[in-house]
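K.L.:
Show me the folded form of this:
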Amino acid sequence: MELLLKESAKIIKKSNYTIAFTGAGISVESGIPPFRGEYGLWNKYRPQVLDLSYFLNYPGNCWGYIREIFYDFFADAKPNDAHRVLANMERNKLLNAIVTQNIDNLHYDAGNNTVHEFHGNSKKLICLKCGQVYDVNDIDFENIPPKCVNDNEILKPNFIFFGEGIPQEAYSNSFAAAQKAEVCIIVGSTGEVTPASYVPRTAKQAGATIIEINPEETVFTSVITDIHLKGKAAEILNQLGKLLF
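P.N.:
Model (predicted):
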């Protein structure tokens, strides 16, 4: 592992454009469970509550679950060392952009500035009628479903529901970054969710070196990964950070 870490640090230092591609695994250590897997949210909740058509038909029912999952249970989640190392990499000009599947805002909270949120952000709500965006801190969750002050329409969390497309700006920026990347660091993503998983694949096709940080092998490992740093995100990134800074 020590040799792989040193090799990874050397590659990153030489790179002119490095991106990180992050998934649920990086936020698990902040207390946010993934949606899928043995301890995933879909073992406790029905995915239907985040289906757009179901939400439009039964917003009150959906909002009860949405508040519990995203605004009661996860409200106090903080960035962990993995997030902080990536933020430090950006400050030290060793990381140019993050493409994240996560909706928890923790990369911004840690101090990153260039973050392409492929699936949106739970810290914002949007009115589907007029497009007004609200900060979650301005919402009274004692009264649900929350409504827009302009037209009294029910607000929706500004992240992707089943049945919705990827936001065009996030999609374009993510793949543009992938095409420029000389190094792509995968952190905590299994590669099972599309089209997000095409981002590191695009980087690989463009000639990038793929460094994967995951505790186990994933869909990426045998297909595009050049270096697999096997372990938890915070532990591996802390070790890598000591070699980079």
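K.L.:
C-alpha only now, for contacts and for neighbours.
P.N.:
Fine.
K.L.:
Okay, helices next: where are they in the chain?
P.N.:
In the chain, the helices defined using DSSP state H lie at 2-14, 24-28, 52-57, 59-66, 81-91, 106-110, 168-180, 198-205, 233-244.
K.L.:
Proceed likewise with the subsequent sequence, for comparison:
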Amino acid sequence: MRSRPTLEWAPGPEVLALEPGATDVRPVADVVRGGRVVVLSGAGISTESGIPDYRGETGSLRTHTPMTYGDFVGSEAARQRYWARSHLGWRTIARAAPNDGHRAVAALQACGYLSGVITQNVDGLHQAAGARDVIELHGNLDRVICLDCGTTSAREVLDQRLRDANREFTAEATRINPDGDVELPEEVVRTFTVVPCTVCGGTVKPDVVFFGENVPKARVERCYRMIDDANAVLVLGSSLTVMSGFRFVRHAAKAGTPVLIINQGLTRGDPYATYRVNLPLGRALTELAHQVTAGEETGGPSHA
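P.N.:
This is a model prediction of the structure:
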């Protein structure tokens, strides 16, 4: 039987005594140094790249209602509204660059300390920073899929088709949301032309999981297998409000696997956390990577 890190899991109300969270990452580094750590990241890790989160102090859910799956498939007007706004917002996300937090995760993985990275983000910034084999729980805005024939294609191709079909569309993006959506007046939305699938003429949707849509079962099961094989789970920049990510924290804690959380603000997973840090992600993860690798004689994790 594989050994686990020495920090004990002790869920319950007493964990909330950590509020508003510690600022010392050394206890997290002690666990990560043992290797086989799975990262579960959320929108908070991308805020320093200029992409806002949903639920932070300035989270977009305070002023923005994301498109739901039911609305998208059930209404031509809703699809027009989504694509008009996303057409502008995607360009901003496509230009976003990885930040120190993404780079620290990639470095820890390259050094062998991480056994997997699961992200709830759809921006592709973990991969852009060099992370490998990232499980994109909610998909990626870089791809689109036809709901009728299942054909997938690159978002860049669709973007050019939308540009060609909307040469007189001159709206500009203002506030960008984590799902690539922006705010546009309804009279501007009504001037936008949506293009169909080039294969069957069907409805094209971004290859992401909308609110109200289920994560594919095979993807969920792959995440569970990764969590089951982990020595610890490290949550980065997620409030864990939605079940799609929270279930993995609850599953790990039930199995006695330490759960470590680095996030600005409280999270739904705090009662399950072994240790929680309340710091900006770029700063915290840069320090964490330094702490993990400092003084390592072998240059890699120990697997007891």
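K.L.:
picking up where we left off before, in TSV, list the helices of the first structure along with mean neighbour count and distance to Val223 of the first structure.
P.N.:
Shown next, in TSV, are these (neighbours: other C-alpha atoms under 10 Å; distance: least, C-alpha to C-alpha, whole Å):
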stretch	mean neighbour count	distance to Val223 of the first structure
helix 2-14	16	18
helix 24-28	22	20
helix 52-57	15	33
helix 59-66	18	36
helix 81-91	21	24
helix 106-110	19	27
helix 168-180	19	17
helix 198-205	22	9
helix 233-244	18	21
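K.L.:
Among those helices, single out whichever gets nearest to Pro146 of the first structure.
P.N.:
Closest approach to Pro146 of the first structure among the helices of the first structure is made by helix 59-66 (8.5 Å; C-alpha to C-alpha).
K.L.:
quick one: the residue nearest the centre of the first structure from Lys123 of the first structure, how far?
P.N.:
Geometric centre of the first structure, nearest residue: Asn102, 2.3 Å, by C-alpha atoms, centre = their mean. As defined by C-alpha to C-alpha, to the nearest Å, Asn102 of the first structure lies at a distance of 12 Å from Lys123 of the first structure.
K.L.:
Could you find the closest non-adjacent residue to Leu279 of the second structure?
P.N.:
Gln264 (5.6 Å; C-alpha to C-alpha, 6 or more residues apart in numbering).
K.L.:
In contact with the aligned residue in the first structure for the one you found, which residues?
P.N.:
Aligning on TM-score structural alignment places Gln264 of the second structure opposite Pro215 in the first structure. Residues near Pro215 of the first structure by C-alpha atoms under 8 Å, 6 or more residues apart in numbering: 230-233.
K.L.:
Kindly reformat those as a markdown table containing distance to Ser174 of the first structure.
P.N.:
Formatted as a markdown table, the contacts of Pro215 of the first structure follow (distance: C-alpha to C-alpha, whole Å):
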| residue | distance to Ser174 of the first structure |
| --- | --- |
| Lys230 | 25 |
| Gly231 | 26 |
| Lys232 | 24 |
| Ala233 | 21 |
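K.L.:
who wins for most neighbours among the residues you listed?
P.N.:
Ala233 (26 neighbours; other C-alpha atoms under 10 Å).
K.L.:
Return the list of helices and strands in contact with the strand ranked longest in the second structure.
P.N.:
With secondary structure taken from DSSP state E, the second structure has its longest strand at strand 139-146. Counting contacts by 3 or more C-alpha pairs under 8 Å, 6 or more residues apart in numbering; DSSP states H and E, strand 139-146 of the second structure packs against strand 152-154, helix 155-165, strand 204-208.
K.L.:
For it, give the aligned segment of the first structure as residue numbers.
P.N.:
Counting by TM-score structural alignment, strand 139-146 of the second structure corresponds to 120-127 in the first structure.
K.L.:
mean deviation (superposed) between that stretch and the second structure, please.
P.N.:
On superposition with the second structure, the mean distance recorded for stretch 120-127 of the first structure (mean C-alpha distance after the TM-score superposition for the first structure) is 0.8 Å.
K.L.:
ok, and what's touching that stretch?
P.N.:
70, 102-105, 132-137, 147-148, 153-160, 167.
K.L.:
Now, of these, which are buried?
P.N.:
Buried members of the contacts of stretch 120-127 of the first structure, counted by 16 or more other C-alpha atoms under 10 Å: 70, 102-105, 133-134, 147-148, 153-160.
K.L.:
What's the local residue count around Asp159 of the second structure?
P.N.:
16.
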